[in-house]
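1. Turn this into a structure:
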Amino acid sequence: MNAPESATPRDAPAESLAVESLAEWVGIPSVSSDPGHADDVRRSARWLADTMRRTGLPRAEVWETDGLPAVYGCRPAADPGAPVLLTYSHHDVHAADPSEWQVTAPFSPFRRDGRLYGRGASDAKGQVLAHLWALRDHLAERHAPAVTVKYLIEGEEEIGSVHLADVLSEHAEDLSADVVMVSDTMLWSLEEATVCTTVRGSVTATLTVRGAERDLHSGAVSGAAANAALELCRLVDLLSDAAGRITLPGFYDPVAAPGPELRGSLDGLPFELPTWLADTGTFRADGEAGFTATERLWTRPAVEVARLTAGRSGSPSLGLIPSVASADLLLRLVPEQRADQVAGQLRAWLTGHSRAGYAYDLDVSSTISDPYRTPADAPALAALTRAVGHAYGSPARPIGNGGAAPAAQLARACGAPVLFFGTGLPGDRWHGPDERVELQALRLGVRTLGALLRELPSALR
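-> Below is the predicted model:
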């Protein structure tokens, strides 16, 4: 990392040391999808456990799984009857192609203009450390936290949390809590106080079409032979209609309109399309007709094609007709929808659109996740709303999060309501080149979480 800059004229040495600590962690390439980085994911887990101990957690452990390790930390409150807050996040990161990065290499953190660049700086190592920094400041004011704090930071989120269910089952007693906080979400902006109250679920699947036993020479059979790539494109096109609505049977039956509070919040949320396009690097806003961009992001389901594969990508096509084509599909779900039901609808849809002469295979991932909405009357939600308002100096309004998180799974396992608070921003380039975190977002996060630690005891009692 380059020499630390002063984030503000009154930047304290403690903040510079904290950012250097984040940079050190970001420098560990904990890419869970690459077996060649498995040892780096383990190194990341050990780094975090050590950092938890230095922050003041008497218990900080690396929990091994049949895959990659999670990290657990706990700091009991002085009062044995104090409420328990469990924070969930992850320390693994998405894969990165160094050739696409311009500001710095993915795992060579670089600080510039109030931002720290590097893979994982925002998603989600910065978010995790914001919690520890808030706890550090909280402990500086008192000998023990006002609530018992627990942390579960897994190492497989970027590959679908494949062993999270095992961790939740095996360590159920350690993970018992009165409220759970998922810290793998985004703020709306540095100026607008918002609280995420809902996240979409997801169903991921790979659709494979086979049209021949082997690749065919187009000069011999073109115009008469089955083409797996064309058949796949036909199916992908049929997934949504001209109005952008998904065509799965019964898909929209449980989808409800947003409640008046959320709709009012969305209508009043500052949103400038050119700014959003520039922040996200998107060429145009698209999707279901009749809804605004924010409604599409948070209150409507969506379907995406994450990858299309056909033919010989590593060499010239040589005039061949590919025998096999596949598409990785991602369906985003909203509350009231169930992931297992949508998976069944996808299978029924494929059966209804299959044609004789082709072979089809639909492989639905085992790591599908249900959407989740924080109960509106949860006292902890009111406490978080007040804490965000304290950090921003203005009342907070509800928003959603467009991605998926294992919130429903955590709620079922822990028997507790789930809150959402993260320090990411739409322009942080998650999963893309030159990922970055705004240091001001981390400051706001520390203030919010510190206020929450003070608010929760009275709220939950």
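
2. When you work out contacts or count neighbours from here on, use the C-alpha atoms and nothing else.
-> Will do.

3. Tell me how far A382 lies from D178.
-> To D178, A382 is 15 Å away according to C-alpha to C-alpha, to the nearest Å.

4. higher neighbour count, these two?
-> D178 (18 against 14; other C-alpha atoms under 10 Å).

5. hang on, that one packs against A82?
-> No. In this structure D178 lies outside contact range of A82 using C-alpha atoms under 8 Å: 9.7 Å.

6. so how far does stretch 89-107 reach from one end to the other?
-> Across stretch 89-107, first to last residue, C-alpha to C-alpha, it's 20 Å.

7. Same question for that stretch: list its buried residues.
-> Within stretch 89-107, the residues that qualify as buried are 89-96, 103-107, counting by 16 or more other C-alpha atoms under 10 Å.

8. now stretch 416-432
-> 416-425, 427-432.

9. Ok, stretch 270-277 next?
-> Neighbour counts over stretch 270-277 (16+ other C-alpha under 10 Å) mark W276 as buried.

10. So which residues of this structure form helices?
-> With helices called from DSSP state H, the chain shows them at 13-26, 38-55, 125-141, 164-170, 218-221, 228-238, 260-268, 273-280, 293-298, 339-353, 379-392, 407-414, 439-460.

11. D328 is nearest to which of the ones you listed?
-> Of all those, it is helix 228-238 that lies closest to D328, at 10.3 Å by C-alpha to C-alpha.

12. Show me what that closest one is packed against.
-> strand 201-210, strand 324-333 (3 or more C-alpha pairs under 8 Å, 6 or more residues apart in numbering; DSSP states H and E).

13. What lies in contact with the last one?
-> Spelled out, that is strand 324-333. 200-212, 215, 228-229, 232, 300-311, 339, 370-371, 402-404 (C-alpha atoms under 8 Å, 6 or more residues apart in numbering).

14. and the angle from that strand to helix 339-353?
-> Angle of strand 324-333 versus helix 339-353, following axes from the mean of the first three to the mean of the last three C-alpha atoms, to 10 degrees, is 140 degrees.

15. Here is a second sequence; please produce its structure as well for comparison:
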Amino acid sequence: MMQEPDSAVHSYLYQRVGPLLDDLAAWVRVPSVSADPAHERDVTRSARWLQAHLCETGFPEVEEWDTDGLQTVFACWPAEDPDAPTVLVYSHHDVRAAKDQEWQEVAPFAPALRQGRMYGRGASDAKGQVLAHVWALRAHLEAEGRDTPAVTLKYLIEGEEEVGSPHLAELVRERADRLAADVVIVSDTMLWSLQEAAVCTGVRGVLNAHLQVRGPRRDVHSGVVAGAAPNPLIEICRLLGLLHDDQDRVTLPGFYDMVAEPSAEERRGIAAIDFEAGNWLERTRSRSIRGEAGYSVLERVWTRPAAEIVTLLGGDPDDPARGVVPAVASADITFRLVADQIADDVMAQLRKWVAETIRDGFEHELSTSNTNQDPYVTPADHPALSALETAMSRTLQRPALRIRNGGGAPAALLSETLDAPVLFYGTGLPEDHWHDSDEKVEVQALLQGAETLAYLLEDLPCRLRA
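-> Down below sits the predicted model:
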């Protein structure tokens, strides 16, 4: 029998919508763009804003952890019971850059509430997600008349996620004793919809590669050499065109060898999600549906690997054309990896393929960042996952389904370093325009998320002790 929602938790949250949204708006006004050195102080201000907010909430331990990059906020609130489980929440407070002239609803850092949505850069990704946890904690304490949470609660909110978390691995290794937990909750993911109780059970990994192809030793007037000189733009386009076959499968030899196929049970679960192609195209603003034959749209973005070209540069992209054969062309390739694939192995496959496929007369350089992420899937039978499903069902009064997310997160790093399973709970939606103009968050998603997380805090001690 499905458990009824807790009226005390529900009432606490819905009676305080105004102050909670005021908090989110105040934080969104801080332009914590990690990719722009001009905003370095703003990232610091964002970290300080969060520290103050956590102190006001009651956390007895709130610290700013410096790295060689930007600030991470750590907080800890021990449970009164020394045997209570420990939960670590991971998310981030930095945001993507925003071009003011491309935003139509609001200026990026001038948040506004319209028709149940808060607009502004970071409202969904991921300041809203962080505050959903804070609101959940406050509701949990109020509803149960507690002075401390039912679990020892830790937060790790970094300031460099949007630039690939270059210092996170070192930080987690160095502070593993402070971050030790029985379960980790990663909150940098999306829901499927406001109506569907669907728990995310895994994320894809990410491999970012940069390919540079060199032709002439310098830009050369095309009237002098056209038809006789190596054109790197033609060659890089040829290479990129060969990266997929006519069935939209990646052509790297060995690429699919380690791909874990979704189980029949998981495919049935994904098929049970309410999906309509036209609605998905409208929500995502995609023009059409493409992809690997034999798999549904949701299977493609949640359980199958992919290779995407995200930038292609050469010649004079921003200036009047000079009529030259360019010396250099470059492309950025992002691979989305799934269970059992390893980013380093795929990079080795790519290196071999490019070296064997590029034609004579060109030079090339292939590089990758140190911020690649392996995929991660939550253990299907872990009691914490069952607790999250119960909490979400309790909020929405529907049985919980299981989904995955197509994006990446440092879940594998956190799980392996801390030897703890990872749960995923985010409050974003596909139509929230992450990384794009007019980013927004649904207020209902934040409230439902906070309610779900409050129930999870209440339930985890019993589940993890059983």
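
16. related to what we said a few turns ago, got a ChimeraX select line for the buried ones in the contacts of strand 324-333 of the first structure?
-> The following ChimeraX line selects those of the contacts of strand 324-333 of the first structure that are buried, judged by 16+ other C-alpha under 10 Å:
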select :200,201,202,203,204,205,206,207,208,209,210,211,212,215,228,229,232,300,301,302,303,308,310,311,339,370,371,402,403,404
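
17. residue farthest from the centroid of the second structure?
-> Distance from the C-alpha centroid of the second structure peaks at V224, with 48.4 Å (C-alpha atoms, centre = their mean).

18. Now check that one against the first structure: what is it aligned to?
-> Under the alignment (TM-score structural alignment), V224 of the second structure maps onto A220 of the first structure.

19. can you check V62 of the second structure too?
-> Here V62 of the second structure is matched to A60 in the first structure, going by TM-score structural alignment.

20. Please apply the same query to M392 of the second structure.
-> Under the alignment defined by TM-score structural alignment, M392 of the second structure corresponds to V388 in the first structure.

21. Distance check, that match against T194 of the first structure.
-> According to C-alpha to C-alpha, V388 of the first structure stands 7 Å off from T194 of the first structure.

22. any common contacting residues for the two?
-> Both V388 of the first structure and T194 are contacted by A396, under the criterion C-alpha under 8 Å, 6+ apart.

23. For stretch 458-466 of the second structure, buried residues please.
-> Buried residues in stretch 458-466 of the second structure, counted by 16+ other C-alpha under 10 Å: E458, D459, L460, P461, R463, L464.

24. hmm, who's touching it?
-> Looking at stretch 458-466 of the second structure with C-alpha under 8 Å, 6+ apart, the contacting residues turn out to be A84, P85, H140, A150, V151, P383, A384, A387.

25. Pull the most distant pair out of these.
-> Taking C-alpha to C-alpha as the measure, the contacts of stretch 458-466 of the second structure span a maximum distance of 20.2 Å, between H140 and P383.

26. quick one, which of those two is more surrounded?
-> More neighbours surround H140 than the other of H140 of the second structure and P383, with 26 against 16 (other C-alpha under 10 Å).

27. And the more buried one, how far from T148 of the second structure?
-> 9 Å.

28. for T189 of the second structure, same thing?
-> 27 Å.

29. So the two - more neighbours on which side?
-> In this view T189 of the second structure and T148 are compared by other C-alpha under 10 Å, and T189 has more residues nearby, 26 against 19.

30. The more buried one touches R404, doesn't it?
-> No. Applying C-alpha under 8 Å, one finds T189 of the second structure not in contact with R404, separated by 9.3 Å.

31. quick check: stretch 250-268 of the first structure aligns to which part of the second structure?
-> Stretch 250-268 of the first structure corresponds to residues 254-272 in the second structure, going by TM-score structural alignment.

32. Report the buried residues of the matching stretch.
-> The neighbour-count check on stretch 254-272 of the second structure (16+ other C-alpha under 10 Å) flags F255, Y256, V259, P262, E266, R267, I270 as buried.

33. Pick the one among these closest to I289 of the second structure.
-> Once C-alpha to C-alpha is applied, the member of these that ends up nearest I289 of the second structure is I270, at 17.5 Å.

34. Count the residues that sit near the closest residue to that closest one other than its chain neighbours.
-> Distance criterion C-alpha to C-alpha, 6 or more residues apart in numbering; nearest residue to I270 of the second structure, sequence neighbours excluded, is I403 at 6.4 Å. By the criterion of other C-alpha under 10 Å, I403 of the second structure has 24 neighbours.

35. so what corresponds to G424 of the first structure in the second structure?
-> G424 of the first structure maps onto G428 in the second structure, by TM-score structural alignment.

36. Then A78 of the first structure?
-> Alignment note (TM-score structural alignment): A78 of the first structure maps to E80 of the second structure.

37. Near its match, how many other residues are there?
-> Counted with other C-alpha under 10 Å, E80 of the second structure comes out at 14.

38. Distance of the closest residue to it other than its chain neighbours relative to Q448 of the second structure?
-> Leaving aside its chain neighbours, E80 of the second structure sits nearest to T148 (6.3 Å; criterion: C-alpha to C-alpha, 6+ apart). Using C-alpha to C-alpha, we find T148 of the second structure at a distance of 22 Å from Q448 of the second structure.

39. May I ask you to confirm that I270 of the second structure is in contact with R402?
-> Yes. The criterion here is C-alpha under 8 Å, and I270 of the second structure meets it with R402 at 7.2 Å.
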